[in-house]
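> Structural data only, the sequence is not supplied:
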C-alpha cells in the first residue's frame, strides 16, 4: 500500500508539474494562494510568532519581489524606445501613414483618454481603497506618500511646460526616467527614419530590433522571478495587515474588471457602427483572438493572428491592417490606460493622498502618454504605472500592494488592448473609404 500510495503521489506530482510548466499565470496564482496562507500563519490574526521576528522573515521573503521591481524598472526605457521606433518605422509606405495615421492617432488618443476616465470614475464611485487600512501600509509602501501633488500648470506657465517636453538631452531624459520626453524622442526618431531611404535607415532599424530583443529577454528573465516575487510580497502584505487585506483587493480587482468590460462594450459598439458585419458575426470572428491574447498577456505575441483576423475575417484593407496592427501593439493600450486610472486612484485612497481636479486631468494625460509607451509584453502595465504614481505624489512602492493580482488583470486588459487594435483598423477603414476601394478592386 505504501508503494502504491507513493507511486500515486509521484504521478500526481508529475501531472501537476506538467500542468504548470510554461504557464506563468498559473504559477503566479499558486504563489498568491501560498503567500496568503503563509501570511495568515505569520500575521497578527493567529499571533504565532513575535512581531519583530515576522518583520525579519517577511523582509527576506520580499527580497525577490524588490529585485523583480528593480529589474523591470531598469529595462523600461530601452524597451519603450525600441518598441516605439520600430512600430513607427516598420511601414514601408509613407503615403499610407499620411493617409491613415492621423485618423488612427485621433482614435487611439480619444479612446485611451475615455478609458482612463472610465477607470477614474469607477474608482471614485466604488472607492476600493477604503477597504484597506491605510494606517498599516507604511511597511508595505516603504515610504510615506508625498503631499506635493502635481497637476496642470497655470496658463502663464503652460508655454514653458510645453517647450520643456522636448528633450534637450535625450540621454539625460532616459537616465532621469522622464518617460514622456523619451516617448516624444522615440516618436521623432521613428518618423525621421521614415523620411530617409530605407537602405540608410536599415542599420538603425536593425539596431532597434536587437535592442528590443535583448530587452524582451531581460524582461522574460525577470518574469521568471514573478511567482517568487508575488509569494514574498503577498506574504509580507498579509503578515503585516492581516486577512482583512483580501477583501480590499477583491474589490479592487472587481473594479478593474468592470472597467475593462465597459471599455470592451464601447469597442463593440464602435465596431458595429464601422462595419457591415453583425455583432454576432464580429464577436465570432474575434473571440479566438481575444482568448489567445488573454492566455499570452502579450499584444505582440498575437500580432500574426491579429493580422490574419483583420484581413481574412473582417476584410480590412491589408494596407491599413499591416500598418496599424504592429503600431497598435505598441501604442494602442486602452485597457492599460483604464487599469492605470483605477490603480492610481485606488492607491491614492490607500495612502490617503488628496487629488484635485487638475490631478485627475494629469492622471488621464499621463495614462494616455504612458499607455502609448507601454511595450506589448506581459507585465508592461505595472512597469509604466510607477511613473504615473510618482507624478501625483503616490509612492511607487505601492505597486507591491497590487502586484499579486496584477497577472490576472494583465490577461484581461491585454484582451481589451488587442480588441482596440482590431477596432482601430475598422474605424480607419470606415473613415478613409478604404473598404469601398477594396470592394471595387475585388470587382
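Done, it's in. Just so it is clear, the model here is predicted, and its values are computed rather than measured.
> For the rest of this, base every contact and every neighbour count on C-alpha atoms.
OK.
> residue boundaries of the strands in the stretch 101-250 of the chain?
Along the stretch 101-250 of the chain, no stretch is classed among the strands by DSSP state E, counting those that start in this stretch.
> Which strands and helices lie in contact with the helix or strand encompassing residue 267?
Taking DSSP states H and E as the criterion, residue 267 maps to helix 244-274. Under the contact criterion of 3 or more Cα pairs under 8 Å, 6 or more residues apart in numbering; DSSP states H and E, helix 244-274 touches helix 94-126, helix 334-350, helix 399-432.
> For the residue lying closest to residue 243 once chain neighbours are set aside, grab the count of nearby residues.
Leaving out its chain neighbours, the residue that sits closest to residue 243 by Cα to Cα, 6 or more residues apart in numbering is residue 40, at 6.5 Å. When counting by other Cα atoms under 10 Å, one arrives at 23 neighbours for residue 40.
> same check, this time on residue 345
Neighbour count for residue 345, taken as other Cα under 10 Å: 29.
> Can you give me the distance of it to residue 222?
27 Å (Cα to Cα, to the nearest Å).
> most tightly surrounded among the helices and strands packed on helix 244-274?
Mean neighbour count (mean count of other Cα atoms under 10 Å) peaks for helix 334-350 among those, with a mean of 29.
> helices and strands around that one, which ones?
Counting contacts by 3+ Cα pairs under 8 Å, 6+ apart, helix 334-350 is packed against helix 94-126, helix 244-274, helix 357-372, helix 380-391, helix 399-432.
> pretty sure residue 377 contacts residue 303?
No - taking contacts as Cα atoms under 8 Å, residue 377 lies outside contact range of residue 303: 11.7 Å.
> The helix holding residue 267 to helix 94-126, inter-axis angle?
140 degrees (axes from the mean of the first three to the mean of the last three Cα atoms, to 10 degrees).
> and the angle from helix 244-274 to helix 334-350?
Using the same axes, to 10 degrees: helix 244-274 against helix 334-350 is 150 degrees.
> Presented hereafter is structure B, for comparison with structure A:
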C-alpha cells in the first residue's frame, strides 16, 4: 500500500490575469444583456435586481481604486523627490513631459477638427436645437488657479446636499492636482531639512510599500470589477439614442481610433519603441479605463503598468503619471471638444472662421490644465464653447449618449498618460528596455520591487537612445 501522505497536493491553476479580465468582460456583456432584457421594475423605472447587482460590483471596485489614489500619489511623489536629491536633469524631465503633453494634445485636436469639418456631424442629425439645455456645471480659465491651491493639507473637499424631505447627505472628494502640489512641497521641504527628515523619509518608504501591497490586492479584483462595469454599461446606457447622433458618435470614435491606433504607434516607432510591446504592457490600464470611465480611478493601475510593464523608473513615473491623470486628456480635452464644438456650431447654423479653429486648438492644448481642478469632459466642452461664444445649450443635446462616448475617451486618455512618460524616459535614456520588450499583464503582480535607475543619462543610456538594447534591469 503506497503512502499518500508524502505526495504533494496539486494546487488549482487559475487562468492568466489577461484571460481572467477577458472572461469578466465577456460574462459582463452577457449579464448586461440579460439585465437589459429584464427591463425596469415598477412604474418609477427602478432598475431590476441584476442591474443593481452589476452596478454595485462595478462601482465598488472603482471606489476602492479611488480610495487608494490619495495615499499612493502623496507617498510616491514624496519618495520620488527624495530619490531625485542627486539628480541634475529633473527639471529637464519635467519640461520634456509637459512638451510631449502639448505635442500629443495638438495632434489629437487637429484630428478632431479635421473629422468635424469633413464629416459635418451637426448637419447630419435630426435633433432640434430647441431640445438643448444649459449644463449644470461649467469650466472657466480661473479653475486652474482655484484647483492648484490646496483647500487643506490632503487636498480633500466635501459637499452637502439637502433632499426634498429635508435629509442631508455629505460627499467627500479629493483633487489629485492639489495632492500633487502638497506632495511636491512636502518632498522638497524634507530634502531641505536634511538629516532631521531621514526618519520621515524612511517612514514614507515603508508606508509606500504597504500601500502598494494593498493596491496589489485591489488590482486582483479587476476581472470582477470589469464584469460589473461593462454589465452596467450594457444594461443602462442609451444605445437606442445613437440613431440621431450616429454621425457625431462615429466621428468621435473614429478620431479616438486614429489617435490610439495610428498617431500613438507613429510616435512610438519614431522613438525606437515597439508598438506591440507598448499596447501589451499598457493593456490592463487601457481596458480598465474603458469600462470604468475614470482616469483618476485608473491612475493606480496606469502608474503600475508604467513602472512594471513599460520600464519607466518609479521616481519619474510617480511624478509624471499623476500629473498626466489631471492634465493629459487627448480623448476628453482634444478630440471630444473639437468635434463637439463643430457639431454645436453646425446645428445652430453658426459658421466658424479660421480664428475659431485656432481657438479650439488653443483651448484643447492649454484648457486641460485650466480645468485640472475639475472633472468630466462636459466641463472641458463648456470651456471650449464659452471661449468661442457658442451656445452652451448645445451641451444638453449630447448628454444622452455621453456615457457611451466616455468609455472610448477615457481609454485614449489613459493610453496617452502611459505613452508620454514612456517616450520621455526613452528619449532621456532611462527606460528599462529589457522590461519594456518583455512587457505583459502578469508583470503587474511581481512581488519583487522594481529597481529604480539613476535618472542621469550615462554612456549605457546613450547607447539605449541609439536603439541598442542594453541590460538595464537591476
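That came through, no problem. These numbers were taken from a predicted model, which means no experiment stands behind them.
> sorry, back to before: tell me the buried residues in the helix holding residue 267 of the first structure?
Neighbour-count burial for helix 244-274 of the first structure flags 245-246, 248-249, 251-253, 255-257, 259-261, 263-264, 266-268, 271-272, 274 (criterion: 16 or more other Cα atoms under 10 Å).
> can you give me how far that helix is from the chain middle?
Relative to its chain's centre, helix 244-274 of the first structure lies at 14 Å (Cα atoms, centre = their mean, to the nearest Å).
> Where in the second structure does the very next helix or strand once past it fall?
Once helix 244-274 of the first structure ends, the next helix or strand along the chain (criterion: DSSP H and E) is helix 279-296. Across the second structure, the stretch matching helix 279-296 of the first structure (TM-score structural alignment) is residues 275-292.
> What's the separation between residue 71 of the second structure and residue 58 of the second structure?
Counting by Cα to Cα, the gap from residue 71 of the second structure to residue 58 of the second structure is 22 Å.
> Show me which of these two is the more surrounded one.
residue 58 (23 against 16).
> Report the secondary structure state of that one.
helix (DSSP: H, G, I helix; E, B strand; the rest coil).
> Pretty sure residue 282 of the second structure sits against residue 311.
No - between residue 282 of the second structure and residue 311 there is no contact under Cα under 8 Å: 11.1 Å.
> ok so, going back, give me the element the residue nearest to residue 243 of the first structure is part of.
With DSSP H and E as criterion, residue 40 of the first structure is part of helix 24-42.
> buried sites along that helix?
By neighbour count on 16+ other Cα under 10 Å, the buried set for helix 24-42 of the first structure is 24-42.
> Now the residue nearest the centre of the first structure. Nearest residue, chain neighbours left out?
For the first structure, residue 381 is the residue whose C-alpha lies nearest the centre (Cα atoms, centre = their mean; 2.3 Å). Nearest non-adjacent residue to residue 381 of the first structure, counting by Cα to Cα, 6+ apart: residue 336, 5.9 Å away.
> so what's that neighbour up against?
Contacts here follow Cα atoms under 8 Å, 6 or more residues apart in numbering; on that basis residue 336 of the first structure touches 371, 381, 413, 414, 417.
> Can I get these in CSV including distance to residue 332 of the first structure?
Written out in CSV, the entries for the contacts of residue 336 of the first structure read as follows (distance: Cα to Cα, whole Å):
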residue, distance to residue 332 of the first structure
371, 7
381, 12
413, 12
414, 11
417, 7
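> circling back: in the second structure, what residue corresponds to the residue nearest to the centre of the first structure?
Per TM-score structural alignment, residue 381 of the first structure is aligned with residue 377.
> And for residue 341 of the first structure?
Under TM-score structural alignment, residue 341 of the first structure pairs with residue 338 in the second structure.
> thinking that match is in contact with residue 114, fair?
No - in this structure residue 338 of the second structure lies outside contact range of residue 114 using Cα under 8 Å: 9.0 Å.
> Can you give the distance from stretch 129-140 of the second structure to the centre of its chain?
Centroid separation for stretch 129-140 of the second structure versus its chain: 25 Å, with Cα atoms, centre = their mean.
> same check, this time on stretch 22-39 of the first structure
The chain centre lies 20 Å from the centre of stretch 22-39 of the first structure; the measure is Cα atoms, centre = their mean.
> quick one on the thing from earlier: check which helices and strands the helix holding residue 40 of the first structure is in contact with.
Applying 3+ Cα pairs under 8 Å, 6+ apart, we find helix 24-42 of the first structure packed against helix 226-241, helix 399-432.
> For those helices, give me JSON lines that also has distance to residue 70 of the first structure.
Converted to JSON lines, these look like this (distance: least, Cα to Cα, whole Å):
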{"stretch": "helix 226-241", "distance to residue 70 of the first structure": "11"}
{"stretch": "helix 399-432", "distance to residue 70 of the first structure": "12"}
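> picking up where we left off before, output the helices and strands packed on helix 334-350 of the first structure as CSV; include the columns distance to residue 6 of the first structure.
Listed next are these as CSV, based on distance: least, Cα to Cα, whole Å:
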stretch, distance to residue 6 of the first structure
helix 94-126, 50
helix 244-274, 36
helix 357-372, 51
helix 380-391, 42
helix 399-432, 34
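> Tell me which of the ones you listed lies nearest to residue 51 of the first structure.
Proximity to residue 51 of the first structure (Cα to Cα) singles out helix 244-274 among these, at 17.7 Å.
> quick one, the closest one and helix 279-296 angle?
140 degrees.
> Please, where are all the helices along the stretch 1-150 of the second structure?
Remark: helices assigned in the stretch 1-150 of the second structure by DSSP state H, counting those that start in this stretch are 17-38, 49-83, 90-119, 143-148.
> Quick one: closest of those helices to residue 193 of the second structure.
helix 49-83 (11.5 Å).
> And that closest one, what's buried?
Judged by neighbour count (16+ other Cα under 10 Å), helix 49-83 of the second structure contains these buried residues: 50-51, 54-55, 57-59, 61-62, 65-66, 68-83.
> end to end, how far does stretch 126-133 of the first structure reach?
Terminal residues of stretch 126-133 of the first structure lie 16 Å apart, using Cα to Cα.
> So which residues make contact with that stretch?
By Cα under 8 Å, 6+ apart, the list of residues contacting stretch 126-133 of the first structure reads 241, 244-245, 247-249, 251-252, 255, 345-350.
> again, but for stretch 27-47 of the first structure
20, 48-49, 51, 54, 226-228, 230-243, 404-405, 407.
> again with stretch 402-419 of the second structure
Everything outside stretch 402-419 of the second structure that qualifies as a contact, by Cα under 8 Å, 6+ apart, is 104, 237-239, 249, 252-253, 256, 259-260, 264, 278, 282, 285-295, 298, 302-303, 305-306, 321, 324-325, 328-332, 336, 377.
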